[in-house]
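> Have a look at this prediction, sequence included:
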Amino acid sequence: MGSPASALLAACVLASALACAPTASAQSRGELLYATHCIACHTTQVHWRDRKLATDWNSLKLQVRRWQAVAALDWSEQDVLEVTRHLNDSFYGFKPTSNTVGVLVPAANRSRNRPASN
């Protein structure tokens, strides 16, 4: 067997090699959900097209919510928000209106839900 000094040297070399090894970047939940459920149909080109439906933060979130429903993914509102953040960070750069997830009111019902102005 080798000496304790050579074992210590080998351990130090191994430790320094591991410390210098590149680490895998952690994926966000939104990125993981998108990669798992959406990327099969949505290449990056869909986010660059001229006729894209997402034109601001709210419309992007609406499209994420819409397509997860079409795919019957049953995502929580937090999941919708995480995927929206991932897409916004990766492709769009819209200014988020807030970090909370609100309830969408269909356009036809918006005027009925507003308080009457005097």
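Cool, got the structure.
> going forward, measure contacts and count neighbours with C-alpha atoms only.
OK.
> what about the longest helix in the protein?
helix 4-20 (DSSP state H).
> Please point out which parts of whichever helix or strand comes after it sit buried.
Moving toward the C-terminus from helix 4-20, the next helix or strand (DSSP states H and E) is helix 29-37. Judged by neighbour count (16 or more other Cα atoms under 10 Å), helix 29-37 contains these buried residues: 30-31, 33-34.
> A35 versus the closest residue in space to K61 that isn't next to it in sequence, what's the distance?
Leaving aside its sequence neighbours, K61 sits nearest to T84 (Cα to Cα, 6 or more residues apart in numbering; 5.4 Å). From T84 across to A35, the span is 13 Å (Cα to Cα, to the nearest Å).
> do N109 as well
Taken as Cα to Cα, the span from N109 to A35 is 34 Å.
> A7 too?
Taking Cα to Cα, one finds A7 at 44 Å from A35.
> go on, T55?
22 Å.
> can you check N88 too?
The value you get for N88 to A35, if Cα to Cα is used, is 15 Å.
> now the buried residues of helix 29-37 in TSV, with distance to Y92?
Listed next are the buried residues of helix 29-37 as TSV, based on distance: Cα to Cα, whole Å:
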residue	distance to Y92
G30	15
E31	14
L33	18
Y34	15
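> Put this next to the first one:
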Amino acid sequence: MAIRLTPLALSLGLLASAPVAAADIQAGKNLHDQHCMQCHDSGVYTREDRRVNSLAGLTKQVRRCEQSLGLKWFDEDIENVVQYLNQNHYHFE
């Protein structure tokens, strides 16, 4: 028995496998500058003994800071800040 894929089925399959929308780096910078810089300067990102050593670790740290500050960021806000920090300071793959 052959399975026939219609154009609609093919399109839905492609959408399901598409990457998540690209982060908004400028929005991440704005959130970072407004909230993160209240507690520390950018030196925390570049010091030799930094605690964040991976993209997953960076995401965890941004979430931890967001919760500590009592912010109500959406997942996309966290991703925007993570990508801003990664692009400008960390450079993880």
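Here it is on my side, so go on. For clarity, every value in this text was computed on a predicted model and none was experimentally measured.
> still on that earlier bit, OK, contacts around the residue nearest to K61 of the first structure?
Neighbour list for T84 of the first structure: 30, 60-61, 64 [criterion: Cα atoms under 8 Å, 6 or more residues apart in numbering].
> Between which two of the residues you listed is the distance greatest?
G30 and L60 (13.5 Å; Cα to Cα).
> before we move on, back to that, just want the angle from the host helix or strand of the residue nearest to K61 of the first structure to helix 29-37.
Secondary structure from DSSP H and E places T84 of the first structure in helix 77-87. Counting by axes from the mean of the first three to the mean of the last three Cα atoms, to 10 degrees, helix 77-87 of the first structure lies at 90 degrees to helix 29-37.
> what range in the second structure matches helix 77-87 of the first structure?
Aligned using TM-score structural alignment, helix 77-87 of the first structure spans residues 75-85 in the second structure.
> quick one, what contacts the aligned partner of H40 of the second structure in the first structure?
Superposed on the first structure with TM-score structural alignment, H40 of the second structure falls opposite H42. H42 of the first structure makes no contacts at all, as judged by Cα under 8 Å, 6+ apart.
> what secondary structure does H42 of the first structure sit in?
Here H42 of the first structure is recorded as coil under DSSP: H, G, I helix; E, B strand; the rest coil.
> measure it to T36 of the first structure for me?
11 Å.
> how far away is the match of H40 of the second structure from W48 of the first structure?
When H42 of the first structure is compared with W48 of the first structure (using Cα to Cα), they lie 11 Å apart.
> which of the contacts of T84 of the first structure also appear as contacts in the second structure?
Counting by both residues aligned by TM-score structural alignment, their matches' Cα atoms under 8 Å, the second structure reproduces these contacts from the contacts of T84 of the first structure: 30, 60-61, 64.
> any idea which of those is the one closest to S16 of the first structure?
G30 (33.5 Å).
> What does the closest one correspond to in the second structure?
Aligned partner of G30 of the first structure by TM-score structural alignment: G28.
> Count residues in the vicinity of the residue nearest to H47 of the first structure when sequence neighbours are not counted, would you?
In space, and not counting its chain neighbours, H47 of the first structure is closest to F91: 6.6 Å by Cα to Cα, 6+ apart. When neighbours are counted by other Cα atoms under 10 Å, F91 of the first structure registers 12.
> now do E82 of the first structure
22.
> quick one: contacts for it?
By Cα under 8 Å, 6+ apart, the neighbours of E82 of the first structure are 28-31.
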